[in-house]
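Asks: predicted coordinates and the sequence they were generated for:
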Amino acid sequence: MSTSLTAKFDTRREAEMTVERLVQQFKIERTDVFITAEGDENTVGIEEAGSDTEAGGPSPQDRDDAQLAGRVVVSVDIEDDSLADEVRSAFAEFDAAEVEEG
């Protein structure tokens, strides 16, 4: 039976790290993973992280233009229910909030 698991992340970095964990470690197809904004506006989350923060070498300029307009939502469609615990574990590892199954 197939199911979808969805979680919200405070930063784009956490969302991206989760996707990489799902794809590389658990062999979930990228076409089964969806990343969207929580609302209608483009967003990198509600906190700056990674490349959305001040510059460090080798970047030449600081950034102060991060689009902080809501959380980043990651949804995963899984066909094998045995993967559900692994997906939840990856969500938890990268501080997911509001994990839902549907």
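Replies: That came in fine, so what should we check first?

Asks: alpha carbons only for contacts and neighbour counts from here, please
Replies: OK.

Asks: is Val74 in a helix, a strand, or coil?
Replies: strand (DSSP: H, G, I helix; E, B strand; the rest coil).

Asks: repeat for Arg13
Replies: Looking at Arg13 with three-state DSSP, the answer is helix.

Asks: wait, what's in contact with Ser75?
Replies: Residues near Ser75 by C-alpha atoms under 8 Å, 6 or more residues apart in numbering: Ser4, Leu5, Thr6, Ala7, Val33, Phe34, Ile35.

Asks: narrow these to those that are buried.
Replies: By the neighbour-count criterion of 16 or more other C-alpha atoms under 10 Å, these include these buried positions: Ser4, Leu5, Thr6, Ala7, Val33, Ile35.

Asks: another one to put next to it:
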Amino acid sequence: MNSTIERTFSSRREAELAVERLVQEHGFERTDVFISSAGNENSAGNTPSGGDTATHLEPQRTDAPLSDPISVSVDVNDDSRVAIVNRVFDEIAAG
């Protein structure tokens, strides 16, 4: 069965972590995994992460386009792989 599984994440970092785990740990083809803004505008998520967050050396950046969540979708053609995608998405979202 062919299906597409999609989940939104609040930061670009979470979305990239989900993709990395699916590709590197579970053998999904990178060409079957897609990242995009969940809205109509370019977005790095709706919460700061990574280089956008404040540290003891630098204040939080204000130039990142924080407007909409990040959508990750995966094309799956094997029912047994659907559970893997959902588990990875759940773990990243909970973390």
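Replies: Done, it's in. From a predicted model like this one, the values you see are computed outputs, not experimental measurements.

Asks: would CSV of the contacts of Ser75 of the first structure with distance to Pro60 of the first structure and secondary structure be doable?
Replies: As requested, the contacts of Ser75 of the first structure are exported to CSV (distance: C-alpha to C-alpha, whole Å; DSSP: H, G, I helix; E, B strand; the rest coil):
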residue, distance to Pro60 of the first structure, secondary structure
Ser4, 41, strand
Leu5, 39, strand
Thr6, 36, strand
Ala7, 34, strand
Val33, 33, strand
Phe34, 32, strand
Ile35, 29, strand
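
Asks: which non-adjacent residue is nearest Thr11 of the first structure?
Replies: The shortest distance from Thr11 of the first structure to any residue other than its chain neighbours is 4.3 Å, reached at Gly45 (C-alpha to C-alpha, 6 or more residues apart in numbering).

Asks: what distance separates the start and the end of stretch 77-91 of the first structure?
Replies: Start and end residues of stretch 77-91 of the first structure are separated by 14 Å (C-alpha to C-alpha, to the nearest Å).

Asks: which of the buried ones among the contacts of Ser75 of the first structure lies closest to Asp62 of the first structure?
Replies: Ile35 (26.2 Å; C-alpha to C-alpha).

Asks: residue contacts, Ile35 of the first structure?
Replies: Neighbours of Ile35 of the first structure in contact, by C-alpha under 8 Å, 6+ apart: Ala15, Val72, Val73, Val74, Ser75.

Asks: and for the closest residue in space to Ala15 of the first structure that isn't next to it in sequence, the neighbour number?
Replies: Leaving aside its chain neighbours, Ala15 of the first structure sits nearest to Phe9 (5.9 Å; criterion: C-alpha to C-alpha, 6+ apart). Using other C-alpha atoms under 10 Å, Phe9 of the first structure has 28 neighbouring residues.

Asks: where's Phe9 of the first structure relative to Glu29 of the first structure, distance?
Replies: Taking C-alpha to C-alpha as the measure, Phe9 of the first structure and Glu29 of the first structure are separated by 20 Å.
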